[in-house]
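Colleague: When you get a sec, could you give me coordinates for this:
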Amino acid sequence: MKRAVGKKKAILPKDILKAITDVNHELKVLSCEELNAATQDFSCEYRIGGSVYRGVVRGNGVAVKEALGHRHRQRTRYLVYEYMENGSLKDWLMDRSRSELLSWNQRVQIALDIANGLDYLHNSAEPPYVHTGIKSSNVLLDRNLRAKIANFSMARSLEGGGFAMAGTVEGTLGCMAPEYLEGGLVTHKIDVYAFGVVMLELITGKDAVIKHEGREKLLSSMMISIVEGRNAQVELSNFLDSIMRDGCQVGLALAMAKLSVACLRQDPDSRPSMGEVVSLLLRLQMESKKSGVA
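Modeller: A predicted model of the protein is given here:
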């Protein structure tokens, strides 16, 4: 670490990286009897949505999902995850009764949780991965409103190189980076772009695509125009989630908006890395606490 001081990017030794990535990666195999008991034979009452069921296994709340396409000798395989009882971030932001309960500091912490998860995928996982589907509906909240990234069905390994080409471009309008949307280029920076959109949703309480003056517009385009305008702070205060106007300083929200816009730059190389995003969000979190903002 001493040798890394002064360098642009500190690289951890291979043995430390391996120790990090090997932590608690042993798969636990559960019997069909355990899953049937946990879900009351996959009762409709236990269904969360689609082919996902909630239950309790060995004292832990879990979500049980059928692993489509993974059948072995006529038997269905299931994936068992930690049950995130507060559902998706999108549900919270779009539901006004729940959005009112998300304070400024909780929103900053949620952004930091997502950023830490992506930083791990990009820089500590071996091999590194790109999620490719970052959006507020793929961020789940636990009982303490701490966030975790979900749905890795489209994740891509970048083993052996820093980029890949997607055969088919899949994603959500308003969340896809231009280089991925137009040419199928997959790098870590498409996750950075999508994360920038999620931060804007956290700040404004609005969807990635919104109706404005009778037309559909991208939230990202509107916020870039505001942040780069002459009266950014005034215009932003009118665009903030109404729940937050009294609860946080507009200056702090503007700082997060500027970070979001940096993540949305057209040139992928000009976007920050997720490690840099984590550092900036930690600084913003400290400033919020110093200012006494709830």
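
Colleague: C-alpha from now on. contacts and neighbour counts both.
Modeller: OK.

Colleague: report the longest helix in the chain, please.
Modeller: helix 104-123 (DSSP state H).

Colleague: That helix - contacts with which helices or strands?
Modeller: Packing partners of helix 104-123 (3 or more C-alpha pairs under 8 Å, 6 or more residues apart in numbering; DSSP states H and E): strand 129-130, strand 147-149, helix 188-204, helix 274-290.

Colleague: which residues in this structure form helices?
Modeller: Going by DSSP H, the chain shows helices at 14-21, 32-38, 89-94, 96-99, 104-123, 178-183, 188-204, 219-227, 232-239, 250-263, 274-290.

Colleague: which of these is buried the deepest?
Modeller: Each of the helices of the chain was scored by mean neighbour count; the highest is helix 188-204, a mean of 26, by mean count of other C-alpha atoms under 10 Å.

Colleague: from the chain's centre, how far out does that helix sit?
Modeller: 8 Å (C-alpha atoms, centre = their mean, to the nearest Å).

Colleague: Same question for stretch 251-262.
Modeller: With C-alpha atoms, centre = their mean, you get 17 Å for stretch 251-262.

Colleague: What lies in contact with that stretch?
Modeller: By C-alpha atoms under 8 Å, 6 or more residues apart in numbering, the residues outside stretch 251-262 that reach it are 195-197, 199-200, 203, 220, 223-224, 227, 232-233, 236, 270-272, 277, 281, 284, 288.

Colleague: who's in contact with the residue nearest the centre of the chain?
Modeller: Centroid-nearest residue in the chain, with C-alpha atoms, centre = their mean: I114, separated by 4.4 Å. I114 is in contact with V139, A147, K148, I149, counting by C-alpha under 8 Å, 6+ apart.

Colleague: ok, of the residues you listed, which one's closest to L118?
Modeller: I149 (8.3 Å; C-alpha to C-alpha).

Colleague: ok, that closest one touching L140?
Modeller: Yes. Counting by C-alpha atoms under 8 Å, I149 touches L140, with 6.4 Å between them.

Colleague: returning to that earlier point: next, format the helices of the chain as JSON lines and append distance to I134.
Modeller: Below are the helices of the chain laid out as JSON lines (distance: least, C-alpha to C-alpha, whole Å):
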{"stretch": "helix 14-21", "distance to I134": "21"}
{"stretch": "helix 32-38", "distance to I134": "29"}
{"stretch": "helix 89-94", "distance to I134": "12"}
{"stretch": "helix 96-99", "distance to I134": "20"}
{"stretch": "helix 104-123", "distance to I134": "9"}
{"stretch": "helix 178-183", "distance to I134": "13"}
{"stretch": "helix 188-204", "distance to I134": "6"}
{"stretch": "helix 219-227", "distance to I134": "15"}
{"stretch": "helix 232-239", "distance to I134": "23"}
{"stretch": "helix 250-263", "distance to I134": "13"}
{"stretch": "helix 274-290", "distance to I134": "13"}
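
Colleague: Second input sequence below; structure requested for side-by-side comparison:
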Amino acid sequence: MKLLFFNFFLRNAAVVGVVGVLLLVSGSWWLYKTMEKRKSIKLKQKFFRQNGGLLLQQHLSSSDQGGISKTKVFSSEELETATDGFNVNRILGQGGQGTVYKGMLADGVIVAVKRSTMVGEENLEGFINEVCILSQINQRNIVRLLGCCLEAEVPLLVYEFIPNGTLSEYLLRQNEEFPLSWEMRLQIAAETAGALCYLHSAASIPIYHRDIKSTNILLDHKYRAKIADFGTSRSLSVYQTHLTTSVQGTYGYLDPEYFWSSQYTDKSDVYSFGVVLAELLTGQKAILTNESQERKNLAAHFVLLMEENRILDIVDAQIKEHCPKEDVICVANIAMRCLNLNGKKRPTMKQVTSELERIIQLSQKKNVQQNNEEAESITAEVVSAWDDASTSITCSSFQVDQALSSSDVEPLVPFKTW
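Modeller: Model (predicted):
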């Protein structure tokens, strides 16, 4: 009896021991996962504060712009999955403010994810600024911000995906299979000007872009222009006419007047746009390098040739034979006025947009007239050919009638006599 009791005790003790070990292991695992989850939450909260989440919330609470609050907030896991762990094969481009990756969201939407460089106090404001400005803009030629993520190690911005890269890439790679025609360049110029006009005078508050250049003009699937990169942009009150800031911008596009005075105006954007117009006309970079490796400013070179009446000497070879000379000269004159060293003598973006659109309308009207004239010419030739053919047919019919009236030809239907 004692032996049986002892065996029963041993068996149950073993079962209790196994159950105890399992409970201890599962409890330890649950405790570990709970601690990891709390650690992850604390880390995300830390990144949120580090990436300016509190500053963004402050902007939201003090802003009456409803569009900002509608900006979607993505989780870091969503964007990790979308970009395949920020795979290097997904990189679309890199710049001073970060790297842009191509991604696909869970619903199949293709997006561009901008992963910012490590954010310090000096450039945190630029990141928040871009979110706030783009969130309140709705214009077809300005890239759309879909959302952001602040809980990752560095801030992430999610934009609509623009498939055809930058204007700069297209101008410089000289794509022979699909060259950027004169009509396309003119359209891109007008669309970019229209977007800047919207920022300066049609947005709810005036906005200066402050970094207009061909690498910040993207081309969509229909080669329509989309202005991007608002990291250094600034909004103004209705009563402000300029910004006094430390000089920022890209060499070759920088307004000389702003460089001297540190005062940025809407005419500083106009100057930068003038450089883009010069690029569209010449197909050259804003900073030229000659055979002796000397660097030269395209804007200064362009103005010099215009003053010497030699603009056609540097028109891009890809369009030189296919663009109306008078249209080229009109666009070159607009660029020349935009590049005036005196900002007050430059046109506004509204005036530039109107002039470019007028050139396009006149060009289209000429094409329609030319097509009509060609159609009329073809019609006249067809009518002439038809008249010649009719004459020939009439002559032939007359000969047949003559033959039929001959006495040796018996009629097919004999005449009746009444």
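
Colleague: related to what we said a few turns ago, what angle do the longest helix of the first structure and helix 14-21 make?
Modeller: 130 degrees (axes from the mean of the first three to the mean of the last three C-alpha atoms, to 10 degrees).

Colleague: which residues in the second structure does helix 104-123 of the first structure align to?
Modeller: The aligned range for helix 104-123 of the first structure in the second structure is 182-201, by TM-score structural alignment.

Colleague: what about that stretch, distance to the chain center?
Modeller: 12 Å.

Colleague: Equivalent analysis for stretch 159-178 of the first structure, please.
Modeller: Distance, centroid of stretch 159-178 of the first structure to centroid of chain: 16 Å (C-alpha atoms, centre = their mean).

Colleague: now swap in stretch 385-401 of the second structure and tell me
Modeller: Worked out by C-alpha atoms, centre = their mean, stretch 385-401 of the second structure lies 63 Å from the chain centre.

Colleague: Which residue numbers in the first structure does it align to?
Modeller: Using TM-score structural alignment, stretch 385-401 of the second structure corresponds to no residues of the first structure.

Colleague: equivalent range in the first structure for stretch 335-354 of the second structure?
Modeller: Using TM-score structural alignment, stretch 335-354 of the second structure pairs with 260-279 in the first structure.

Colleague: how far does the matching stretch stretch from start to finish?
Modeller: 14 Å (C-alpha to C-alpha, to the nearest Å).

Colleague: okay if I get the helices and strands packed on helix 104-123 of the first structure as TSV plus distance to K90 of the first structure?
Modeller: Shown next, in TSV, are these (distance: least, C-alpha to C-alpha, whole Å):
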stretch	distance to K90 of the first structure
strand 129-130	21
strand 147-149	12
helix 188-204	9
helix 274-290	20
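
Colleague: Which among those is found nearest to R54 of the first structure?
Modeller: strand 147-149 (17.2 Å).

Colleague: From the contact counts, what lies against that closest one?
Modeller: helix 104-123, strand 139-141.

Colleague: Format those as a markdown table; extra columns: distance to G167 of the first structure.
Modeller: A markdown table is the format used below for those (distance: least, C-alpha to C-alpha, whole Å):
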| stretch | distance to G167 of the first structure |
| --- | --- |
| helix 104-123 | 21 |
| strand 139-141 | 25 |
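
Colleague: what's next to the single longest strand found in the first structure, contact-wise?
Modeller: If you go by DSSP state E, the first structure has its longest strand at strand 60-72. Strand 60-72 of the first structure is contacted by residues 35, 51-56, 76-84 when judged by C-alpha under 8 Å, 6+ apart.

Colleague: swap in stretch 225-243 of the first structure?
Modeller: Under C-alpha under 8 Å, 6+ apart, the answer for stretch 225-243 of the first structure is 99-100, 203-206, 245, 250-251, 254, 257-258, 261.

Colleague: between those, which is nearest V169 of the first structure?
Modeller: Using C-alpha to C-alpha, V261 comes nearest to V169 of the first structure of the contacts of stretch 225-243 of the first structure, at 23.3 Å.

Colleague: Would you mind measuring from the closest one to Y78 of the first structure?
Modeller: 39 Å.

Colleague: likewise S260 of the first structure?
Modeller: Using C-alpha to C-alpha, we find S260 of the first structure at a distance of 37 Å from Y78 of the first structure.

Colleague: go on, M222 of the first structure?
Modeller: 42 Å.

Colleague: OK, contacts around A14 of the second structure?
Modeller: Taking C-alpha under 8 Å, 6+ apart as the test, A14 of the second structure contacts no residue whatsoever.

Colleague: and it, that one's in a helix?
Modeller: Yes. A14 of the second structure forms part of a helix when assessed by DSSP: H, G, I helix; E, B strand; the rest coil.

Colleague: What's it aligned with over in the first structure?
Modeller: For A14 of the second structure, there is no aligned residue in the first structure (criterion: TM-score structural alignment).

Colleague: With I217 of the second structure instead?
Modeller: Alignment note: I217 of the second structure maps to V139 in the first structure; criterion TM-score structural alignment.

Colleague: so its match touches S88, yeah?
Modeller: Yes. Taking C-alpha under 8 Å as the definition, V139 of the first structure is a contact partner of S88 at 5.5 Å.

Colleague: I figured Y180 of the first structure hits D191, correct?
Modeller: No. Between Y180 of the first structure and D191 there is no contact under C-alpha under 8 Å: 10.3 Å.

Colleague: Apart from its chain neighbours, what residue comes closest to D255 of the second structure?
Modeller: In space, and not counting its chain neighbours, D255 of the second structure is closest to S268: 5.4 Å by C-alpha to C-alpha, 6 or more residues apart in numbering.

Colleague: What residue in the first structure is paired with the one you found?
Modeller: Mapped onto the first structure by TM-score structural alignment, S268 of the second structure lines up with I190.

Colleague: Would you quantify the distance from that match to D269 of the first structure?
Modeller: In terms of C-alpha to C-alpha, I190 of the first structure sits 11 Å off from D269 of the first structure.

Colleague: same check, this time on I226 of the first structure
Modeller: Relative to D269 of the first structure, I226 of the first structure is positioned 23 Å away (C-alpha to C-alpha).

Colleague: Quick one: residues contacting the nearest residue to E126 of the first structure once chain neighbours are set aside.
Modeller: If you skip the residues right next to it in sequence, E126 of the first structure has T21 as its closest partner in space, 6.7 Å away by C-alpha to C-alpha, 6+ apart. T21 of the first structure makes contact with S124, A125, E126, according to C-alpha under 8 Å, 6+ apart.

Colleague: burial of the last one, as a residue count?
Modeller: Looking back up the chat, that one is E126 of the first structure. A total of 17 residues lie near E126 of the first structure under the criterion other C-alpha atoms under 10 Å.
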